[in-house]
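> got a structure for you, letters missing:
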């Protein structure tokens, strides 16, 4: 379980294909604090730490994960949003995030707003996921509030801190991002479809 509050940015240092899997070695300021078998969110994807070295950790993405997320696009040098799992004795600063990406979206608009930014994303609405204005959405693991909501498109507003401390500063028109829709909204949508 995560909160969507990004702790640090990591950088992909190595990418190694292994059958249908890919092992990613990532350097970050948190890598030396991690443990083997620990669950860590990488761009919102819960992955298990399988190896540790000097200021790096390695995680493995299986074929199913690669199909549903943007991890297959990661190259050496890619910046990755990283969050360790939530501590139960702390505040929930973001929202409840499971680390299970529902689908990807593509950025269709990235606009500077004189001190902030507004990003618009389009996704496949046929998969049944929904957003609501002022509801929660997780983009690349970052907990955000929806500004404008449509059937297959939504926008978010980004403050300078979030822009600089996450990989939002690299998102541009055409960039694919990971989406995890709000868990409460997913349950409500499922119940309404029954």
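Good, I have the coordinates. Nothing here was measured: the structure is a model prediction, and the numbers come from that model.

> hey, let's count contacts and neighbours off CA atoms from now on
Fine.

> What's the biggest helix in the chain, counting residues?
Looking across the chain with DSSP state H, the single longest helix is helix 183-192.

> List the contacts of that helix.
Helix 183-192 is contacted from outside by 96-97, 128-131, using C-alpha atoms under 8 Å, 6 or more residues apart in numbering.

> Use this one as the comparison:
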């Protein structure tokens, strides 16, 4: 489980095909000793497992393996060496919950259709896949490339988010341009609320008694 508060910007060092998985090596600023094998790390949205950890040239690196489902559903299938990615370590009991609850399970891809630079802030307009648009609400939360953001406005399948200078500086958002695709995870509360509403409307709800 994550919060969508990016704690480091990593860099893809290498990409290697290994049978039915793709192995990526990612450089980061985390101490190597702090990354346990099997640890979960959100990499620009997807929750991925560290399968190897080491140090080289004064930098920590960790390897992750991505299967076809991850490659097909996220932007990870397009990643190449030198790509910058947002990183977040998984939550520990007692950590501050500063963003919103993020699972690291990407629902689909949102496309950037507008970028408006407003001095020190930037407003982005994004198009969500039609099946996911119903889960995005004004003033609600959304995770884009692993970043927890507040939705400013919604019109059909399009929605806007406003990035402040701090977020632009400590994430990959400063380089995001029109036409880019971002990993989208909708708010879990919205997903479950919609499911409950659908169930009630279809008459499938109700209670059971022992």
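The structure has been received and is ready for your questions. Note that this is a predicted model, so its numbers are computed, not measured.

> follow-up on the earlier one: what range does the longest helix of the first structure cover in the second structure?
The counterpart of helix 183-192 of the first structure in the second structure, using TM-score structural alignment, spans residues 188-197.

> mean deviation of that stretch from the first structure?
Stretch 188-197 of the second structure, aligned to the first structure and superposed, deviates on average by 0.8 Å (mean C-alpha distance after the TM-score superposition for the first structure).

> Contacts only, for the most centrally placed residue in the first structure.
Per C-alpha atoms, centre = their mean, the C-alpha nearest to the average position across the first structure is that of residue 140, at 2.0 Å. The contact partners of residue 140 of the first structure, by C-alpha under 8 Å, 6+ apart, come to 42-45, 81, 177-179.

> Those: which two are farthest apart?
Farthest-apart pair in the contacts of residue 140 of the first structure is 81 and 179; separation 13.2 Å (C-alpha to C-alpha).

> joint contacts of those two?
Common neighbours of residue 81 of the first structure and residue 179 (criterion: C-alpha under 8 Å, 6+ apart): 44, 140-141.

> As a markdown table, those residues with distance to residue 67 of the first structure would be great.
Formatted as a markdown table, these follow (distance: C-alpha to C-alpha, whole Å):
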| residue | distance to residue 67 of the first structure |
| --- | --- |
| 44 | 15 |
| 140 | 15 |
| 141 | 17 |
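
> can you pull the contacts of the aligned partner of residue 99 of the second structure in the first structure?
Alignment note (TM-score structural alignment): residue 99 of the second structure maps to residue 94 of the first structure. Counting by C-alpha under 8 Å, 6+ apart, residue 94 of the first structure touches 3-5, 143-144.

> Tell me the most packed of those residues, by neighbour count.
Highest neighbour count within the contacts of residue 94 of the first structure: residue 4, with 31 neighbours (other C-alpha atoms under 10 Å).

> What segments of the second structure are helices?
So, for the second structure - with DSSP H - the helices run 68-73, 130-133, 165-170, 188-201.

> can I get these in a markdown table with distance to residue 12 of the second structure and mean neighbour count?
Output for the helices of the second structure, formatted as a markdown table (distance: least, C-alpha to C-alpha, whole Å; neighbours: other C-alpha atoms under 10 Å):
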| stretch | distance to residue 12 of the second structure | mean neighbour count |
| --- | --- | --- |
| helix 68-73 | 15 | 14 |
| helix 130-133 | 29 | 14 |
| helix 165-170 | 17 | 14 |
| helix 188-201 | 29 | 13 |
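
> can you redo the ones you listed as a markdown table with distance to residue 35 of the second structure?
Putting the helices of the second structure into a markdown table (distance: least, C-alpha to C-alpha, whole Å) gives the following:
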| stretch | distance to residue 35 of the second structure |
| --- | --- |
| helix 68-73 | 22 |
| helix 130-133 | 33 |
| helix 165-170 | 21 |
| helix 188-201 | 27 |
